[in-house]
Structure formats: structure tokens, C-alpha cells
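Participant: let me see the structure of the following:
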Amino acid sequence: MQSITSDSYAVHFNNKAYEALNDHLSQKGYSKVFIMVDENTHEHCLAPFMTNIAGEYDYEIIEIESGEINKTIETCTQVWHVLSELDGDRKSILINLGGGVLTDLGGFVASCFKRGIAFINVPTTLLSMVDASVGGKTGVDLGALKNQIGVINQPEMVLIITDFLKTLEERQLHSGFAEMLKHGLIKSETYWNDLKKVDDFNNLDELIYQSVVIKNEVVLKDPTEQNLRKILNYGHTLGHAIESYCLEHPQKDTLLHGEAIAVGMILEAYLSNELRQLPDSALEDIKTTFLSRYTKVAFSNEDIKSILGLLKFDKKNSHGNINYVLLNSLGNPEIDVRVPDELYNKAFAYYAES
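Facilitator: Now for the predicted structure:
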């Protein structure tokens, strides 16, 4: 597959990814090459990744614990200490080999260490391949509140090696697939319909490529999320609040990012039907598609009240207003829409209907 060029970096795929990495390392002469992994990518991905690197470099491996619960400033501080102890300097590079938690955190670590060192993202999950690793968003959570601390800073390159998907559980693949479905809803009804036909995850390369193209086109037009890039947050206003709520309440099952966003996309489709022109048929199509792939989550009235209390922390908010991305039709989103309070319970009731 042809590499996808962004403003200051490129996304390379499979064999071209290793070629691009080897060319880059040989040309740049980094003082040290740090590779950050978690326990899963250390076990399943590090050895094949290292096997494909040509040349001799001064490597150091840094391992962090996996999971959203560890996407914190405390983890960053630990990594910064390790970088210092291992004599990292401004001519070092950090290669982030992992899923969205690791690439988000690793990009932030690199952006701050010594006021900024180079970094490369090597996403190993479907979610990070089509979303988290592309576009320059880096950062960590503030307690259970998603992505409250961070910067937008671009990597040297992103390397998508789809063989790493073979190491994932099916639940992780479904989580990433939710973001691909979102790309269809915000940019292309044709792509949405193509994705609905997918019945296994054995050959996703072309669809992954299309998702990266969609995200890259949006980011190129609005790299710092002033306007258009907000459409990538469809489903995320309520979805992030649901994800945060489940993360901080032990009695609730923790949801993976895509699972929470799938709920958010149904809820926000209902709001789109009520407040914009999204047809009834499209609303039912969205609900049916997501509920056929993602287990329905039960929310009590108390759950809903607490979830709605978290909306004030959404990053798209301004001047005290909660701003939504809603759909006028499939592939036609609208940003900065305000929602009357009385519609929230109706949206959750619609989601709960069989």
C-alpha cells in the first residue's frame, strides 16, 4: 500500500514501514533509541519488530503497565525518570510500540522530555492504527477524565504493521472497528455500508487504509481542532463520559474505548434525529448495526445522572456550553450543536429499547 503523507510526517504500511524506519534511523544518527512497550507488546510484538530493524543502535527498552487506568501523569513521571537515568538527551528518539494508551502517553512523554524529543508511533491495536496514533494528539487522563492533559505534536512517522493484529483478542478488534464505523458515519455512507458487510477481521488492510485516509484528510484541513477536526469526535461526548464513569465505578464493567463510543454513537444518533435531519431509517440503521456487534450496556437512572455530570469536562466545551457533533445524514456531520437537557433521558431510553 502506498504511504499516506500528512503535513509533516507519513504513515507507512507493512514492509514499507520497516524500510522507512530503517532509512530514517540510518540518516538521523540518534544518540539513543528508546522503545516503549507494555507487558503485552513486550511479549508479542517486540521481537518481530526488532528483527526487522537493520543496523546497530544504542537501544533501551522501557516497559509500562497496560490499560487506560495507567494512562496518567504518574506513569509519565516514571518514564521521564527512566529516560534521565538512561542518559536520554535531546538527540534521542522514543519509539512507541503499542496501542492507543501507549502511543498517546508516549507521544506526550516525548513532547515534554528535554522540551521535546523525536518520537515514532508503531500502533499494534486496530484502534490505534485507525485513530489514536494518527493526527498528533498526545496526552493522558486526569483521574478518570479522558485526555484532559496533553499537546498536539506530530511524530516523525507512523508505522502500521497489520501482522500485529493477529496478537489481539476479538474484543480489542471490535473496539477498534467502532472507530472505523465512525469514519463512515462522518465522511462516507459508502464506506459505512462496506464496513457493515465485514463478518470477520482476517483481512482488514484496505479498510484500515481507507480509515487512515479519512482521518488524515480531516486533520490536514484542521490540525489543531478549531473547526472541522471536531467531527472526529462524533459519539465521543457521551461516549467518553460513559467510559470515564465505568472506569471510576468498580461495580460497573470497564468498557474498552470503542465499546463506550459505540453507545455514544447510538445516543448521539438519537439526538441527531431529534435536533437535525437524520432520517428515522438512518437512526435505526445505526442502532441495529452497533447492537449487532456490541453488547448492550445497562444504565440505571443514577448511572445516567452521574454520566451527564461528567459532560462538563468534555474538551469540545466552550464558554460553559456542551458542544456536540451530530449527523444531518450519513456522512454529513455538523459541529457545535447544543442539546436541551430534556433529551438526554429520552436518548438513553431509546438506547435501552429492544
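Participant: rest of the way, CA atoms for contacts and neighbours
Facilitator: OK.
Participant: what's the spacing between whichever helix or strand D23 is part of and its chain's center?
Facilitator: D23 belongs to helix 14-28 when elements are defined using DSSP states H and E. When C-alpha coordinates are averaged (CA atoms, centre = their mean, to the nearest Å), helix 14-28 and its chain have centres 24 Å apart.
Participant: list the helices and strands that helix packs on?
Facilitator: Using 3 or more CA pairs under 8 Å, 6 or more residues apart in numbering; DSSP states H and E, the elements in contact with helix 14-28 are strand 158-160.
Participant: could you also give me the structure for this next sequence, so I can compare it with the first?
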Amino acid sequence: MQVINSLGYQVIFDDSLVSLKTFLAERQYSKVLVLVDRNTNDHCLGALQVVFNDLEDYDIIEVDPGEENKNIDFCIGVWKTMLDFGADRKSLMINLGGGVVTDMGGFAAATFKRGVDFVQIPTTLLSQVDASVGGKTGIDLDNVKNIIGTFTQPQAVFINTQFLKTLDDRQLTSGFAEVIKHGLIYDRDLYNNVKELKVRDIAADIIFRSVEIKNEVVSQDPTEKGLRKILNFGHTIGHAIEGYSLFNDNNPLLHGEAIAVGMICEGYLSHKLTGLPEEELNDLIATFRAYFPDYRIAIENYDDFFTLMKNDKKNVGDKIGFALLSSIGKCEYDQYVGEELIIESLDFYRELISR
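Facilitator: Okay, the predicted model is just below:
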């Protein structure tokens, strides 16, 4: 078992989940609610049986999987079910799932009766290295990612790497984009260690280092006033592409697939604006194209992308905000970019994949 101390709570790596059993015995909550989606209900919930055997009062809340369901309507359903189950302010919400479950479950708990405790048990690589750590909770609104939410820290995060065996290759690779990103923005050695790794070979020590990086960043800047903004590299354009794809493509992009496109585009902006060397840009491009499929972008979609980008949380006034690389392993935040250069970056990506 390994432990990372975060903002008043611990991130505990424990494939047995015995530490969760100890946590619950010490806290003595009045009621425990477990939020799952259909996938984690089928494939992951059984791993908590060692915990449930000692609980007198717990209930399961199930939601539909998928980013398209991370919205206010589903959140209202969670709140109503919490009421139906008699949850009080001394209840605990256990969020067992990927980023949709941990984001929305955290938000539902943070706002129900002005806040009840919650813990995160992330079951996907994406949620283990990103969504479950740092205290961001939220839901989407009108295709805009995580625009409604809070900064609320969990009581603990329990990471069981065995859950990754339940993922298909596409889901696992999607989460790998965030591991690569952590290397790009903060740790050149991590990037070099993972850029040619087979995704199925990702080891617990790589996951631990990726979580450690995110924790080091958010512990210095919990509410994203400064340094934490570097975690958004690739996300300004990537989130816009993800939001567009979600409601316009028959097979929408997963989060990691969209931010892989975003990181190539924003890598280009980094080369133009913050000094990312051309050879490092080319290395970044080769890495992402080795893992992720090309995404066909049409010029007529640019207006839709800009509509989404202009609603991004990082913007100031009408200026679109970015985090950009100065080199692999170093990132600059509060970089504001005009539309003309953003269009140039999208054109660069379109031309790149057409060769």
C-alpha cells in the first residue's frame, strides 16, 4: 500500500480496499450511498463486498454511463434518490467509477444539504490519474465541459489498479493521454519513460508518479489561480473538439482522444508563442499519433469550436486562455491567443493528418 498526502486527505493505493474498510469503521457514518454506473455495477462493485459485509446501512445509486449523461438532469436524479434513501448530513457518498461518476458524484455530494462527505474510488485510468484527484467536481452544460461545479475535496481517494483490467483498450488508451500530458507539462523523464510504452504494460509506479504530479500541482494551487492552470494543456481546444464530437459524431471521441488532438494543436501554438523547439513539437506529434486515431476536422466546424472555446473557464473577458509548453517538462500558463493563430493551429492539424 502506498499513500500520497493531499489537501487534508490521502490518496491510498490499495488493491485490497482493506483501507476503505478501516476508513469506514473509524468514521461511523449514518448511511453510506454508493454511486455507480452500469459498467461499474457489473464489473467493480463486487470488489467492495469486503467492505459491505460490515455495513448495516448502505444503498446503491446507478446512473447511465457516458459523458452525455453528466448533466443537471441526471444530477437531479441522484439528489432525488439521496432524498428517497434518507441521506442526512452525516451520510457518505462513495463514487465508484470513471470521470463521469467521480465528477458528478462529487458535485451531487458537495451540494446536497450544503455538503456531505464523499470518497472517490476511480475505476478507469483517466479517473485514477486525473478526475478523482484535486477536488474538482462538476457537470456539463450545453456541450461545455464541467462549466457547473465546485472545488470540494474528498475525504479520501482509494486507487485499486486491478480495476484497469476491466477496461477495453480504447478506454485505457484514453486515460493514457493524461499520463503523457503530466510528463509534457512537468516531468520530462516521465514523458520519455511512457512515450513508447504499450498501454497494457502501464505499471502501478507510472500511475503513482502521474497522480503524484497532479497532487504536487494542485496542492500548491487548489483553486486554479495560477500553477494549476498548467494541467489544462491541450484542453482549451481539446474540450471544444470533445464537446462538438459528443453531439455531432456517431461515435464520439473519448476525452483522451479529444485532448490528444488538442495537445497537438496547442503544441503548435507552443512552438509559435512560448519557444517549444521544433524537434520537441515533432516528438510530441509522433507520440500522440502513435497512440490515438486522427480526427477529421472540417473548416466549417471552426465556428462551433470557437463558440465552445469562448465559454471555457480559463478565459478572461473575450481572451481565450491557454497553458503552453516552453519545452517538454515545462509549461507556462495564462497565455492568451487570438483567433487567427488558433485557426492556424487547427489548419496545421488538418494538413498534418492529410499528408
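Participant: and the helix holding D23 of structure 1, which residues are buried?
Facilitator: If you call a residue buried by 16 or more other CA atoms under 10 Å, then helix 14-28 of structure 1 has these buried ones: N14, K16, A17, Y18, A20, L21, L25.
Participant: over to stretch 215-226 of structure 2?
Facilitator: N215, E216, V217, V218, S219, P222, T223, E224.
Participant: residue in structure 1 paired with the second one?
Facilitator: Spelled out, it's E216 of structure 2. The pairwise alignment with structure 1 assigns E216 of structure 2 to E217, based on TM-score structural alignment.
Participant: and its match, what element?
Facilitator: Assigned by DSSP H and E, E217 of structure 1 belongs to helix 205-221.
Participant: next, the angle from that helix to helix 14-28.
Facilitator: 50 degrees (axes from the mean of the first three to the mean of the last three CA atoms, to 10 degrees).
Participant: in structure 1, what residue sits furthest out from the centroid?
Facilitator: Distance from the C-alpha centroid of structure 1 peaks at E56, with 32.5 Å (CA atoms, centre = their mean).
Participant: how would you label that one: helix, strand or coil?
Facilitator: Following DSSP: H, G, I helix; E, B strand; the rest coil, we place E56 of structure 1 in the coil state.
Participant: and if you look at V339 of structure 1?
Facilitator: coil.
Participant: which residues of the stretch 201-350 of structure 2 fall in helices?
Facilitator: 204-220, 235-248, 255-273, 278-291, 302-309, 339-354 (DSSP state H, counting those that start in this stretch).
Participant: indicate which one of the ones you listed is closest to Y186 of structure 2.
Facilitator: Nearest to Y186 of structure 2, of all the helices of the stretch 201-350 of structure 2, is helix 204-220, at 7.3 Å by CA to CA.
Participant: that closest one against structure 1, how far on average?
Facilitator: The superposed helix 204-220 of structure 2 is, by mean CA distance after the TM-score superposition for structure 1, a mean 0.4 Å from where its aligned residues fall in structure 1.
Participant: now what about that helix, what contacts it?
Facilitator: Under the criterion CA atoms under 8 Å, 6 or more residues apart in numbering, residues 4, 6-7, 128-130, 133-134, 161, 179, 182-183, 186, 190, 224, 227-228, 231 lie in contact with helix 204-220 of structure 2.
Participant: which among the residues you listed count as buried?
Facilitator: Judged by 16+ other CA under 10 Å, buried ones among those: 6-7, 128-130, 133-134, 161, 179, 182-183, 186, 190, 224, 227-228, 231.
Participant: residues near the aligned residue in structure 1 for M82 of structure 2, how many?
Facilitator: Residue pairing (TM-score structural alignment): M82 of structure 2 is matched to L83 of structure 1. If you count neighbours by other CA atoms under 10 Å, L83 of structure 1 ends up with 20.
Participant: so how far is L97 of structure 1 from L83 of structure 1?
Facilitator: 16 Å (CA to CA, to the nearest Å).
Participant: please apply the same query to Y234 of structure 1.
Facilitator: 27 Å.
Participant: same question, P250 of structure 1
Facilitator: From P250 of structure 1 across to L97 of structure 1, the span is 29 Å (CA to CA).
Participant: more neighbours, those two?
Facilitator: Taking other CA under 10 Å, P250 of structure 1 and L97 do not tie; L97 has more neighbours (25 against 9).
Participant: mean deviation of the host helix or strand of the more buried one from structure 2?
Facilitator: Using DSSP H and E, L97 of structure 1 sits within strand 93-98. Average distance, strand 93-98 of structure 1 versus aligned residues of structure 2 after superposition (mean CA distance after the TM-score superposition for structure 1): 0.3 Å.
Participant: does anything pack onto that strand? Which helices or strands?
Facilitator: Going by 3+ CA pairs under 8 Å, 6+ apart, strand 93-98 of structure 1 lies up against strand 33-38, helix 100-112, strand 118-123.
Participant: quick check: closest non-adjacent residue to Y58 of structure 2.
Facilitator: Spatially, and ignoring its direct neighbours in sequence, Y58 of structure 2 is nearest to V32 (4.6 Å; CA to CA, 6 or more residues apart in numbering).
Participant: quick one: stretch 340-354 of structure 1 to chain centroid distance?
Facilitator: That offset, for stretch 340-354 of structure 1, works out to 26 Å (CA atoms, centre = their mean).
Participant: and for stretch 338-350 of structure 1?
Facilitator: Distance of stretch 338-350 of structure 1 from the chain centroid (CA atoms, centre = their mean) equals 26 Å.
Participant: for it, which outside residues touch it?
Facilitator: Applying CA under 8 Å, 6+ apart, the contact partners of stretch 338-350 of structure 1 are L267, E268, Y270, L271, L275, I304, N321, I322, N323, Y324.
Participant: so how do I select the buried members of those residues in PyMOL?
Facilitator: To isolate the buried members of the contacts of stretch 338-350 of structure 1 in PyMOL, using 16+ other CA under 10 Å:
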select buried, resi 267+268+270+271+275+304+322+323+324
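Participant: dump the contacts of stretch 338-350 of structure 1 into CSV; add distance to A347 of structure 1 as well.
Facilitator: Formatted as CSV, the contacts of stretch 338-350 of structure 1 follow (distance: CA to CA, whole Å):
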residue, distance to A347 of structure 1
L267, 5
E268, 8
Y270, 6
L271, 7
L275, 12
I304, 11
N321, 19
I322, 16
N323, 16
Y324, 14
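Participant: which stretch among the helices of the stretch 201-350 of structure 2 comes nearest S326 of structure 2?
Facilitator: Nearest to S326 of structure 2, of the helices of the stretch 201-350 of structure 2 and by CA to CA, is helix 255-273 at 6.5 Å.
Participant: okay, that closest one sits on what stretch of structure 1?
Facilitator: Following TM-score structural alignment, the partner segment of helix 255-273 of structure 2 in structure 1 covers residues 257-275.
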